[in-house]
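**Q** coordinates only, sequence not included:
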């Protein structure tokens, strides 16, 4: 062991560098106390120095700094870059090769005529169709999500056999990749998939159905799959809210002979209202951003995010104004999401006021 250790560090400057590092720490801090206390102080002398310089109140911000740097690079920087794309035009992603366009991309997105040629503008029809389809999806999916998540949370909050197991089962889809979810359901819902073959064998239908492209079914299955994939997240939030309700409130109601339905409507729902508000706003935001599962399933309708994805040229042939139009459309979606977030903050603060 000793020979291997010596051979590993022979000819290396690391032992000398480590010795110098510890001597500097010893000279600067002059640690006291037991041997292990002094040893740990010398090993971590840079943090000790930072704590002495920044104080007890400044040290937490030092630990938050790396996270804020990463957050800024991957959140705020792309946001500002996107704003730059929305007011410029051209195929290049280099700003020096793009020309300033002002609000031209907004006009290309919403006006009835093309500002470049004067012909009929079809881009606004595609954008409005995406907005309409997304609105229908949100209107259908959010109430279903809230109701199913609440019912699931109420069931899993009761004393049932294998409660922890069932909680894990309902939360498991959240941990799956959205693309995996989409392909999994595609195997079930495609024309020769498991669902059509099963229904044919039962004699319920005479020929296979393409559930994901049939206009009568595509929205239904989009809502169902998206709800299945994200149910566990909202169920967990509601379950935490239910467990925060004092048990003695229910005991007092039971002593008064209050039926279970009245306990639900008069105790559970009112006390769970702040949590339901959070779930509602979060599910609204998530539904507006729906993309991965729907894209993987190749559903018939186009969501807002899918429209932005296609228009930007990330899939298909890039166009001269596509990137700017997609950036402008994403800003409009961002404004909607910001308004929903502000609504949540306002309603939450109002609900918490005595």
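**A** Perfect, thanks for sending it. Bear in mind that the values here come from a model prediction, so they are computed numbers and not experimental data.

**Q** only C-alpha atoms from now on, for both contacts and neighbour counts.
**A** OK.

**Q** hey, where'd the helices end up in the stretch 101-250 of the chain?
**A** 104-110, 123-156, 163-175, 178-189, 194-202, 218-243, 247-255 (DSSP state H, counting those that start in this stretch).

**Q** for residue 351, which of those is the nearest?
**A** The closest of the helices of the stretch 101-250 of the chain to residue 351 is helix 218-243. By CA to CA, the value is 14.8 Å.

**Q** so which of the helices of the stretch 101-250 of the chain gets nearest residue 24?
**A** Residue 24 sits nearest to helix 163-175 of all these, at 47.3 Å, using CA to CA.

**Q** quick one: residue 253 and residue 260 touch, right?
**A** No - counting by CA atoms under 8 Å, residue 260 is not a contact partner of residue 253; they are 9.2 Å apart.

**Q** returning to what we had before: who wins for proximity to residue 79 among the helices of the stretch 101-250 of the chain?
**A** Closest among the helices of the stretch 101-250 of the chain, using CA to CA: helix 104-110, at 16.9 Å.

**Q** ok, residue 253 and residue 260, which is more surrounded?
**A** residue 253 (15 against 12; other CA atoms under 10 Å).

**Q** second one coming, line it up with the first:
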């Protein structure tokens, strides 16, 4: 079936990074009506094969931009063929919403997603836990209900908060949001392990890059002053290489100037130049023009679970039915299940207490009855 959850998310995943530039019409709307992207800002229906171009005029021309934007909004439905099935049968809206939990089994499945995130351990991104808990509106009691152990470490709390904000573990060192099909690499953010470090290296790390020796005399000096590159060689070794390169350039320049002005004495001077170059070659070591490995500092950022979603993600947009964010709706479902479970547990304790009382009364009555029977006999 084309309106299944798997088919819907397959169409939604086609709207990859850089493929959609219209903010007023989201990929969710097109995916719900059977459209998938075939090239940047161009969608096609998988059933009737109709094509819609979503390229709009420049926003500077407000009249033209507004006119074509209204036409594009209508093309979500009218762009299909007249007999196309998608015109009157879009996917249900709940497919685009975060999961709605209703039973204790659903709560256990959500807890399992948090346990899978825990396997990343110290590679999980560092989060300001108190601030983010206040933003989500959750407390320690609710987080404890999603964990089977009483030991609530920073890694476990981080995994639960990421799960409640729509993130799950992707392949490798990736976090993935199913709602907007966004994947982020953990190496771009400050991790739990790096957050424990002290000093200015907290938000930066070094990766090797290649820089040619040809530009080592001028470009590398400027880049070193800017703090972009860090040379692995000592300063005295660099100065020796630079002096040798300069002497070689001077000798090559002088020989070329002698060869160019007069062609009559070119043969004699060429012989002199060849002998002098041979002598220079004996005196100077052979310099190989090979790339030099440099280390480039790349700034890392702190991961904010809500801000890393795409702007149209259902986890951070309001639901038209209940006027709340997607993550708020999920947390409300979790709180309702937890409260229902506590009420059932309290009721079970009361029932168990009543049963124990009835058993005690029966025991007492049996004892009294047996004593009276013995007296009669």
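**A** That came in fine, so what should we check first? Small disclaimer: the values here were computed from a predicted structure and weren't measured.

**Q** what TM-score do we get after superposing?
**A** Between these two chains, after superposing, the TM-score reads 0.17 (TM-score structural alignment, normalised by the length of structure 1); 83 aligned residues with a CA RMSD of 5.1 Å.

**Q** so which of the helices of the stretch 101-250 of structure 1 is the most packed in?
**A** helix 104-110 (a mean of 21; mean count of other CA atoms under 10 Å).

**Q** and residue 305 of structure 1, how many residues sit next to it?
**A** Around residue 305 of structure 1 there are 22 residues (other CA under 10 Å).

**Q** how near is it to residue 329 of structure 1?
**A** Taking CA to CA, to the nearest Å as the measure, residue 305 of structure 1 falls 9 Å from residue 329 of structure 1.

**Q** what's the answer for residue 197 of structure 1, then?
**A** Per CA to CA, residue 197 of structure 1 is found 41 Å from residue 329 of structure 1.

**Q** helices or strands up against the longest helix anywhere in structure 2?
**A** Determined from DSSP state H, the single longest helix within structure 2 is helix 326-376. If contacts are counted by 3 or more CA pairs under 8 Å, 6 or more residues apart in numbering; DSSP states H and E, helix 326-376 of structure 2 sits against helix 104-118, helix 140-145, helix 154-164.

**Q** could you dump those helices to CSV with mean neighbour count?
**A** Formatted as CSV, those follow (neighbours: other CA atoms under 10 Å):
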stretch, mean neighbour count
helix 104-118, 17
helix 140-145, 13
helix 154-164, 22
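
**Q** distance of residue 29 of structure 1 from residue 329 of structure 1?
**A** 57 Å.

**Q** sorry, wrong one. I was asking about residue 84 of structure 1.
**A** 13 Å.

**Q** closest one to residue 59 of structure 1 among the helices of the stretch 101-250 of structure 1?
**A** helix 218-243 (31.6 Å).

**Q** tell me the contacts of residue 370 of structure 2?
**A** Applying CA atoms under 8 Å, 6 or more residues apart in numbering to residue 370 of structure 2 gives no contacts.

**Q** what segments of the stretch 251-354 of structure 1 are helices?
**A** 260-263, 269-288, 292-297, 304-311, 322-352.

**Q** turn the ones you listed into CSV, including distance to residue 64 of structure 1.
**A** Shown next, in CSV, are those (distance: least, CA to CA, whole Å):
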stretch, distance to residue 64 of structure 1
helix 260-263, 44
helix 269-288, 25
helix 292-297, 31
helix 304-311, 32
helix 322-352, 24
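
**Q** show me which of residue 84 and residue 329 of structure 1 is the more surrounded one.
**A** Neighbour totals were compared for residue 84 of structure 1 and residue 329, and residue 329 leads with 23 against 18 (other CA under 10 Å).

**Q** ok, that one touching residue 308?
**A** Yes - Residue 329 of structure 1 lies in contact with residue 308 (CA under 8 Å); the separation is 6.7 Å.

**Q** okay, which residue is most central for structure 1?
**A** residue 286 (6.7 Å; CA atoms, centre = their mean).

**Q** of all the helices and strands packed on helix 326-376 of structure 2, which one is nearest residue 268 of structure 2?
**A** helix 104-118 (77.6 Å).

**Q** tell me what angle the helix or strand following that closest one forms with helix 154-164.
**A** Heading C-terminal from helix 104-118 of structure 2, the first helix or strand you meet, by DSSP states H and E, is helix 129-136. Interaxial angle, helix 129-136 of structure 2 versus helix 154-164 (axes from the mean of the first three to the mean of the last three CA atoms, to 10 degrees): 20 degrees.

**Q** I appreciate the help and will end here.
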